[in-house]
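Novice: sequence plus the predicted model coming up.
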Amino acid sequence: MKIAVLKEAADGERRVAATPETVRKFIALGAQVAVERGAGDAAACPDAAYAAAGARVAERSAVVADAQIVLGVQGPEPAALQGAAPGAWIVAALDPFGHRDRVDAYAAAGVEALAMELMPRITRAQAMDILSSQSNLSGYKAVLDAAAEYDRALPMMMTAAGTISAARVFVMGVGVAGLQAIATARRLGAQVSATDVRAATREQIQSLGAKPIFVDAVEGIAGEGSGGYAGEMSDAYKAAQAELVSAHIAKQDIVITTALIPGRPAPRLISDVQIATMRAGSVIVDLAVEQGGNVEGAVAGQVVDRHGVRLVGHRNVPSRLAADASALFARNLYNFLSTFWDKDAGRPVLDAEIGDAIRLTQGGRVVHPRLLS
């Protein structure tokens, strides 16, 4: 079994899909590992470290040749897979809804594409969940990015010259990224509040020492989506939430938005009118900007000024912490493959629960139900 690790080709992508640590573990399973030259340079994983771990470091053509599993962070272009073994697995974050044409090309090439971001959120798959590991870092980095743009201190400071009040931070969307943002802002001394459409997150917010901001008087909330994700809200809830948020957001110094609905554009949480109510110098970080954005006026890849408020729209936030993001991502991939490793077959063999959830292509066809409907 040959595993190939590719150097990422996407613009601005600094992560790598395997580290020297996971290379050693794959070799211990009985696999051969080949790593494209320079694949880990931006993530503090030099070629020498891969070689010391037992990998063969070479140019892409030699790395891909006869590979039965190809690991990536983002999905490689089909042309990069020439020479791979027939039916080779592509294991990466493949963005099937945003790159459907690429999925079709994988099918035409006869490879089996496994989209790791579709991993079901069940107990036994937690260690394989790339979305959770990367979102955790995104929530942390969002607070640091906000602090870098905010021209004031976050904690309360008492000095002989007077007292500086603690910054008020509001987190919208309390998934993995939101919870980490709350925890990080609290550690930095900010006064933190948070909201979510899922009522079950109230206790999580309180457990981190933040104030929950919820609409309590409206029935028909449809926010408890499947798999731990938020779903759509009722119209009555949307109206009540907009009124509550508008009153709250005007008093905030920093707002961090994290709301995503898988397979659909990000919900709009903050309007231009609401931005205009914030004081000059305030900051909004939109972690959903690449999926359409939670914030009106946010621009992917830019920090823009709107009514004196800085809207931060960095792309690929986990990649801004490339070393740690790579370490976690690589462990997710190793945990996935090792869990299903069949010693007799010398390769991983997926079961239906996981395989059907993440498999996009097989036998020259697109097979995932959400891509066939």
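Specialist: Received it, and whenever you're ready, just let me know what you need. Residues are numbered from 1 along each chain as shown.
Novice: hey, let's count contacts and neighbours off CA atoms from now on
Specialist: Fine.
Novice: show me what counts as buried in stretch 171-179.
Specialist: 171-179 (16 or more other CA atoms under 10 Å).
Novice: any idea which of these is closest to Gly301?
Specialist: Ala177 (18.8 Å; CA to CA).
Novice: so what's the closest one up against?
Specialist: 132, 135-140, 258 (CA atoms under 8 Å, 6 or more residues apart in numbering).
Novice: residue ranges of the helices in this protein, please?
Specialist: Listed in chain order, the helices of the chain (DSSP state H) span residues 20-29, 47-53, 60-64, 100-109, 130-149, 176-187, 201-207, 235-249, 272-275, 322-339, 352-358, 369-372.
Novice: nearest to Val70, out of the ones you listed?
Specialist: helix 60-64 (7.4 Å).
Novice: tell me what the closest one is packed against?
Specialist: strand 2-5, strand 32-36 (3 or more CA pairs under 8 Å, 6 or more residues apart in numbering; DSSP states H and E).
Novice: include distance to Val317 when you put the buried residues of stretch 171-179 into a markdown table, please.
Specialist: Compiled in a markdown table, the buried residues of stretch 171-179 are given as follows (distance: CA to CA, whole Å):
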| residue | distance to Val317 |
| --- | --- |
| Val171 | 17 |
| Met172 | 17 |
| Gly173 | 17 |
| Val174 | 17 |
| Gly175 | 16 |
| Val176 | 14 |
| Ala177 | 11 |
| Gly178 | 14 |
| Leu179 | 16 |
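Novice: second structure for comparison follows:
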Amino acid sequence: MTLRLVVPKETWTGERRVALDPSVAERFQRLGAEVQIERGAGCGSHFGDAQYEKGAKLVDDIVAALAAADVTVRVQPPSLEEVEQLRDGSVLIGFLAPHRNAEVIRRLRDKKITSFAFELLPRISRAQSMDALSSQAAIAGYKVALMAASLASFFFPMLTTAAGTIRPAKVVVVGAGVAGLQAIATCKRLGAMVEAYDIRAAAKEQVESLGAKLIDTGVDASGQGGYARELTKDELARQAEVLARHIAAASAVITTAAIPGRPAPKIVTKAMVEAMKPGAVIVDLAAESGGNCELTQPGQTIEHNDVIIHGPLNVPSMIPVHASETYAKNVFNFLSPFVKNGELALDWNDEVIAKSCLTHDGQIRHEPTRKLVG
């Protein structure tokens, strides 16, 4: 039986990405899959319906299409209503936010849907081309650097003018993961002096390779899977003391530190903000999970003590063309090895499949989520 792969229009407010761009839809078709995409699904990403006609069938009745789909591919997690539209026993792929969608996960389990969450993808070399978290984080890191440059009251580069020389702005990037490294690289391209802070010792080489300087606080909190662990109270106090001095001298601070499935760590305190110079800016990429700054208001731009604090949400969606293209390639690289002669044959002995699976055959396969759902 031919694999029927369906892409619905994203329904989250402000979401402009689409799960498959036209070129990847065509690649799935060449594997023998029948690709169906809801009419207008790509418009937010500037992919018109006509661009999909070569590789996909455009559908008006998405409810009927989902009821017959073998695989549904999304960007954002489905609502409970959208889960009900999925065929029992079918496959769902996308960001599923298992740590905050207990009711949705419970219903996926009860409908015996096999769901794969990109948040759970194992951090192994073979999975790098499938890593949607990283691809979208890189886009977000680029965009927040531009936001910081736009909101700041200072030039980023050094300028020599008839009136004299303007020194380059000093930018502090908190968190040197994928997003942080992209923010560092972009700020350097814009001509700023960049310092970075990360509690993982392994970040030093990566930060310096981009021409930035790592702020050494004497704390190393490297955790499993390349993520950082939470700091102890003593470690928090030590890093805060050192970091405060660097933030006080910065024209812009970009924060990107996040712990998957948990609220963002509070790194920039109110006292640090009040010690910053007038006209400085903080762009908090961790706003969606509560923010790295104590004063961040998710989705808002505020001023405190003459410092601008910006808490953007869903930043990758602000660059929808490339965000959709890279996400679609992640989906293809994840799914295509298991499409044989137009049919889906999942290999449960494969580490990628086994570890990224959230629900399957009436069970929650991810233990932390299983404990959360109960």
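Specialist: Nice, I can see it. These numbers come from a predicted model, not from an experiment.
Novice: skipping adjacent residues, who's closest to the aligned residue in structure 2 for Lys251 of structure 1 in space?
Specialist: Alignment note (TM-score structural alignment): Lys251 of structure 1 maps to Ala249 of structure 2. The shortest distance from Ala249 of structure 2 to any non-neighbouring residue, by CA to CA, 6 or more residues apart in numbering, is to Met276 (6.7 Å).
Novice: nearest residue to the equivalent of Glu119 of structure 2 over in structure 1 other than its sequence neighbours?
Specialist: Counting by TM-score structural alignment, Glu119 of structure 2 lines up with Glu117 in structure 1. Distance criterion CA to CA, 6+ apart; nearest residue to Glu117 of structure 1, sequence neighbours excluded, is Ala93 at 5.6 Å.
Novice: show me what that neighbour aligns to in structure 2.
Specialist: Checking TM-score structural alignment: Ala93 of structure 1 goes with Phe95.
Novice: how close does that match get to Leu358 of structure 2?
Specialist: The span separating Phe95 of structure 2 from Leu358 of structure 2 equals 11 Å under the rule CA to CA, to the nearest Å.
Novice: neighbour count winner among these two?
Specialist: Counted by other CA atoms under 10 Å, Phe95 of structure 2 and Leu358 do not tie: Leu358 has more neighbours, with 29 against 20.
Novice: let me see the contact set for the more buried one.
Specialist: Taking CA under 8 Å, 6+ apart as the test, what Leu358 of structure 2 contacts is 98, 114-117, 120, 364-366.
Novice: which one is Phe329 of structure 1 nearest to, not counting chain neighbours?
Specialist: Closest to Phe329 of structure 1 by CA to CA, 6+ apart is Ile130, at 5.9 Å.
Novice: what does the one you found correspond to in structure 2?
Specialist: By TM-score structural alignment, Ile130 of structure 1 lines up with Ala132 in structure 2.
Novice: which residues touch that match?
Specialist: 118, 326-327, 330-331.
Novice: list only buried entries from these.
Specialist: By 16+ other CA under 10 Å, the contacts of Ala132 of structure 2 give 118, 326-327, 330-331 as buried.
Novice: out of these, which is nearest to Ala287 of structure 2?
Specialist: Nearest member of the buried ones among the contacts of Ala132 of structure 2 to Ala287 of structure 2, counting by CA to CA, is Phe118, at 20.2 Å.
Novice: identify the residues contacting the nearest residue to that closest one once chain neighbours are set aside.
Specialist: Excluding its sequence neighbours, the residue lying closest to Phe118 of structure 2 (CA to CA, 6+ apart) is Phe95, at 5.4 Å. By CA under 8 Å, 6+ apart, Phe95 of structure 2 lies in contact with 74-77, 117-119.
Novice: need the counterpart of Val281 of structure 2 in structure 1.
Specialist: Structural alignment (TM-score structural alignment) places Val281 of structure 2 against Val283 in structure 1.
Novice: Asp151 is in contact with its match, correct?
Specialist: No: the criterion here is CA atoms under 8 Å, and Val283 of structure 1 misses it with Asp151 at 9.4 Å.
Novice: please identify which of the two sits among more neighbours.
Specialist: More crowded of Val283 of structure 1 and Asp151, by other CA under 10 Å: Val283, with 30 against 11.
Novice: how much space between the residue in structure 1 sticking out farthest from the centre and Arg152 of structure 1?
Specialist: Distance to the chain centre peaks in structure 1 at Ala160, reaching 43.6 Å (criterion: CA atoms, centre = their mean). From Ala160 of structure 1 across to Arg152 of structure 1, the span is 18 Å (CA to CA).
Novice: so which of the helices and strands packed on helix 60-64 of structure 1 gets nearest Ile213 of structure 1?
Specialist: Closest approach to Ile213 of structure 1 among the helices and strands packed on helix 60-64 of structure 1 is made by strand 2-5 (44.5 Å; CA to CA).
Novice: name the helices or strands packed onto the closest one?
Specialist: For strand 2-5 of structure 1, the packing partners by 3+ CA pairs under 8 Å, 6+ apart come out as strand 32-36, helix 60-64, strand 69-74.
Novice: and the angle for the longest one with helix 130-149?
Specialist: Inter-element angle recorded for strand 69-74 of structure 1 and helix 130-149: 30 degrees (by axes from the mean of the first three to the mean of the last three CA atoms, to 10 degrees).
Novice: mean shift of strand 69-74 of structure 1 relative to structure 2?
Specialist: On superposition with structure 2, the mean distance recorded for strand 69-74 of structure 1 (mean CA distance after the TM-score superposition for structure 1) is 0.3 Å.
Novice: right, I'll leave it there.
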